[in-house]
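Peer 1: Sequence and predicted structure are below.
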Amino acid sequence: MTERAAPRPPRPEEPAELSVEDAEDALLEGDRTFAPGTARAALAYPTFRTVYIGSLLSNIGSWMQNVVLGAFALDLTGSSTYVSWIAFAQLGPLLLFSLAGGALADIIDRKRLLVMVSWQQLLFSLVLAWLARGSDPSLSGLVLVTFVIGVGQAVYAPTYSALLPLLVRRQDLPGAVSLNSASMNLSRVVGPAIGALVYARVGASWVFVGNAVTYLFIIGALQLVRLPPATPRAAGEPTGLRRIGEGIQVARRDRVVGRCLATMALFSFFCLPFVVHIQRLAADSFGIAPRSGAFGVLYACFGLGAVIGALSIGTFLAGRSLEVIVRIGLGGFAVSLCAFGLLRDPAPAYPVALIVGFCYFATVTSLSTVLQNRLDDRVRGRVMALWIMAFGGTVPIGGLIAGPIIDTTSVTVVVLVGAATAALLVPFADLRDPPGHTPTLADQQG
């Protein structure tokens, strides 16, 4: 007979319904227990499990649309400049509006806000499908509607990130963040594959309709569960524009929070442009045509490595020091990316791409978990907005700057700069508190 673990005390911000659902799990699953911080432990929470599955299915639709939209833009115009405008319309709002989205996440009921922006993105995806149905769609209209969908994502992303830690106990947060990162990367592999097939058979418009339908999964999941409300605003807390800027103040006051965000921003800007230009890298370095099956396998290897790297934090690396994993991951990324940039034979490029992806998302998932563990719920949405900006908003800017450099020199130069930057970030990414410092809520409250 297996000995049952003693009940764990809830953390202060844990909602009452989690305790009820944990009791339900105990009845359903008997004396099964899971190691704290693992992916299995996170999936044992019914609320997290429901929201996670809905989010995964919705993300697959989003990546169907994201990838096909770029290909559709290129087929329409043959212009890389127009494709760049479409890409900025998709991701630029993450840089421009995430701070406002994070502020909303801290004052509005997060469930209601997530449902509202999901409906907004669903409706405008249908508008995008309607625009794309003709033989000569409005180019400016496509950019505008894509931008509006991106604005919705700029509100959704920090709100969802702020909600995630409240669905599990703090000790199980690494598993939850690991699964969320794996979901993001799995959708990047599955979504484009489905989208490309649908695009080839019935056209872009039906891909966009399919994406609209997938929003119903996250909307339905959110409607099925009870979620913790936003923490009430304390007396004297800033309002208006000062509230939006509070996340920046937290990053300035708390050294670990600031170092997590700075590391992610520098990593995204200098190290990740190769992802934007991976087609050029495959063609110039390995002789792999971007529209070939070989390129699909190369990108799948990179994506699979990212999925394994994300899951590693909640599985075989669970319980290890995340601060140490961040620095080892950066070092491994620097070495593997350097090798990836110098290779000229396609055969070893596939396993090296997998290693690059693994180091990439083991590092990012560890950074995100350290950050989430550090935050007080009163400021979580605003600080996670900065994370979304650092993680997603700076990549397209780095990619735009890298384009002319690649045209003037070579894609290898950009890749090697990224590898060198990752190596320099190893000593910078020191996520420990200064000696003698004990973190308090005063680090995050003015």
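Peer 2: Noted; the coordinates are in hand. These numbers come from a predicted model, not from an experiment. Residues are numbered from 1 along each chain as shown.

Peer 1: CA atoms for contacts and neighbours, from now on please.
Peer 2: OK.

Peer 1: what's downstream of the helix or strand hosting residue 25, the next helix or strand?
Peer 2: Here residue 25, judged by DSSP states H and E, is contained in helix 16-29. Proceeding N to C from helix 16-29, the next assigned helix or strand is helix 39-43, under DSSP H and E.

Peer 1: How about the secondary structure of residue 344?
Peer 2: For residue 344, the secondary structure call by DSSP: H, G, I helix; E, B strand; the rest coil comes out as coil.

Peer 1: Pretty sure it sits against residue 285.
Peer 2: Yes: between residue 344 and residue 285 there is a contact at 5.1 Å, judged by C-alpha atoms under 8 Å.

Peer 1: Can you pick out the residue with more neighbours from those two?
Peer 2: More crowded of residue 344 and residue 285, by other C-alpha atoms under 10 Å: residue 285, with 19 against 15.

Peer 1: Check it against this one:
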Amino acid sequence: MRLPLALVPLRNGTFRSLWTASVIGWLGTWLQNTGAGWLMTTLAPEPFIVAMVQAATIMPVFLLALPGGALADIVDRRVYLLGTQAWTITAAGLLATLTVLHLMSAGWLLALTFAIGIGTALTNPAWGAMVPELVPREDLVQAIALNGIGFNLTRAVGPAIAGLLIVIGGASLAFSMYALSIVAVIAAVAVWKRERRFTGLPREHFLSAIRAGVRFVRNTPAVRAAMVRTAAYALPASAPWALLPLFVRRDLGLGPGMYGLILGMMGIGGVTSGMLLPMVRGRLSRGATVMGCTVLSCLGMAVVGASRHWIPVSLGMLLFGLGWTSAFATIQAAAQLVCPSWVRARALSIYQLAQNGALTIGSFCWGWVGGSIGLADTFLAAAIVGLVLMLVVRFFSIEAIVREPAPAAAEPAPRPEAPAPELAPLLRSIRGRIMEMAYYRVDPLQRSDFLRLMNEVHQIRGRAGAVFWQVYEDVAHPEEWVEVWTVESWTDHLREAMRLSDEDKRVLTALAVFQYDAHRPTRYLAVDPHEHLLAHQPPPPRPERLSIGPAGEAQA
């Protein structure tokens, strides 16, 4: 039987089992989110405090996404995910226990929600980065959308189930079921047989890995544009998440069952949106898709703000959900497609930093606005802000063209000389920076072509690990140029080649035609003369050999 296009990634068994476990985990998450939001309307029924529940859920993602991404890239992802789930189930168990014993307070609820958010913050980058390991490249966008479908499928039924559980046994029953759902995630990750990849290089240090991730994003325009687009959508879209529980209870005068039903309508919209995304993607560009989704979500918020009955409010949340899933799936796919495996979790964590930072700030802001002008008017204001931001950021393109992997490119540049024998054993342990230089001879007629290439090379060197880069023109011989860049360590220098994409190699191959035939790239190790004297080691027999390059060009 042929699978519908939206479900094609499920043909992969490993992805299917992990996706199923994630759906069970998301269902539990909705039980916890719905129970926490509703319980807070009893413990402290103030707009700002109720909005703090959403902020406490998302703020850890804002604070810990980047460290979590770095850990997910430098630690085995399977072991790492088992650790994050152990933390989460501990916090969930404590939340359920305190609620069962009637010891829960507003402060404890926020603290434990924050602790659960920490687990989510550390899990999300690794979970997102593992998707390209599980499905072929042509299925990646729909695999991300399928995650959105699963998330919204649980959103459609989770709040309704949570409402029923709250009616039957209170919020404690919903929290207990959430803790049990994490067991399914732990079981699926435990049986995942992940293929290990060995590079032959030492493992990256934690802080160095974070810096490398930041440099990659800073030098990748497609990821930066995706961050701007996702933040512009998330900021206004945080209003329903922050204020819907109090709006349903106070303004509509309804109970937890109807709250779950209304929130479930948003999930139905999300599932529908994810199923329709493959057809939409064939007709609209990524940018146009995101703009259409933004209009739907803003229209939904406006309908909610203008309504005083649960039926139009449910319709508004359905429209909001239609936009939510496809907007985030489309933007995240645009970011993920340009991220190589070595930095994918870090890049996604920085992307999620923008997304969840906007959701956190929005939750605080809309909570304050709701207390000042009323909840209904706040939804209308959020809709207007969403449309304005959509127009402002539409010039940040997420249409980056990613070519299919091609056969290895020709060697982009001559190989540098081997390290001097007396330095070779020390290079991996020495923390000094490595300065690299390449020489070029450029015909005046080719100057503009050379400089255009250098603009691209600047970003390539930064993505590969350069902390400094500059190109210099010889003032005495204008046809001669030298490119200089610096990396943090010898190990980072060795990683440069493996960090180059096929497109990067194509650019460096085009640049290689300008390089001297008679010169080799040179590399210099940074040495602190004072520290070198304090180290009780005899100096090298020939000082010029400190230069891992042509004799006579040594530098301290």
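Peer 2: Nice, I can see it. Because the structure is predicted, anything quoted here is derived from the model rather than measured.

Peer 1: Give the other helices and strands that the helix holding residue 25 of structure 1 contacts.
Peer 2: Packing contacts for helix 16-29 of structure 1, counted by 3 or more C-alpha pairs under 8 Å, 6 or more residues apart in numbering; DSSP states H and E, involve helix 46-77.

Peer 1: quick one: contacts of the helix holding residue 25 of structure 1?
Peer 2: Outside helix 16-29 of structure 1, the residues that touch it by C-alpha atoms under 8 Å, 6 or more residues apart in numbering are 10, 32, 44-47, 167-168, 226.

Peer 1: Of the residues you listed - the most surrounded one?
Peer 2: In the contacts of helix 16-29 of structure 1, the most neighbours by other C-alpha under 10 Å go to residue 168, 27 neighbours.

Peer 1: Map it onto structure 2.
Peer 2: For residue 168 of structure 1, the aligned position in structure 2 is residue 135, judged by TM-score structural alignment.

Peer 1: for residue 205 of structure 1, same thing?
Peer 2: Alignment note: residue 205 of structure 1 maps to residue 172 in structure 2; criterion TM-score structural alignment.

Peer 1: Would you confirm that that match contacts residue 100?
Peer 2: Yes: the pair formed by residue 172 of structure 2 and residue 100 meets the contact definition of C-alpha under 8 Å, at 5.4 Å.

Peer 1: what residue of structure 1 matches up with residue 20 of structure 2?
Peer 2: So, by TM-score structural alignment, residue 20 of structure 2 is matched to residue 53.

Peer 1: measure residue 80 of structure 2 to residue 368 of structure 2 for me?
Peer 2: To residue 368 of structure 2, residue 80 of structure 2 is 37 Å away according to C-alpha to C-alpha, to the nearest Å.

Peer 1: nope, residue 51 of structure 2 is what I was after
Peer 2: Going from residue 51 of structure 2 to residue 368 of structure 2 by C-alpha to C-alpha gives 9 Å.

Peer 1: just residue 4 of structure 2 next, same as before
Peer 2: According to C-alpha to C-alpha, residue 4 of structure 2 stands 44 Å off from residue 368 of structure 2.

Peer 1: In terms of neighbours, single out the busier of those two.
Peer 2: Neighbour count, other C-alpha under 10 Å: between residue 4 of structure 2 and residue 368, residue 368 has more, with 17 against 10.

Peer 1: Could you look up the SS state of the more buried one?
Peer 2: helix.

Peer 1: Aligned to it, what sits in structure 1?
Peer 2: Under the alignment (TM-score structural alignment), residue 368 of structure 2 pairs with residue 404 of structure 1.

Peer 1: Could you say which helix or strand holds the match of residue 205 of structure 1?
Peer 2: Per DSSP H and E: residue 172 of structure 2 is located in helix 171-190.
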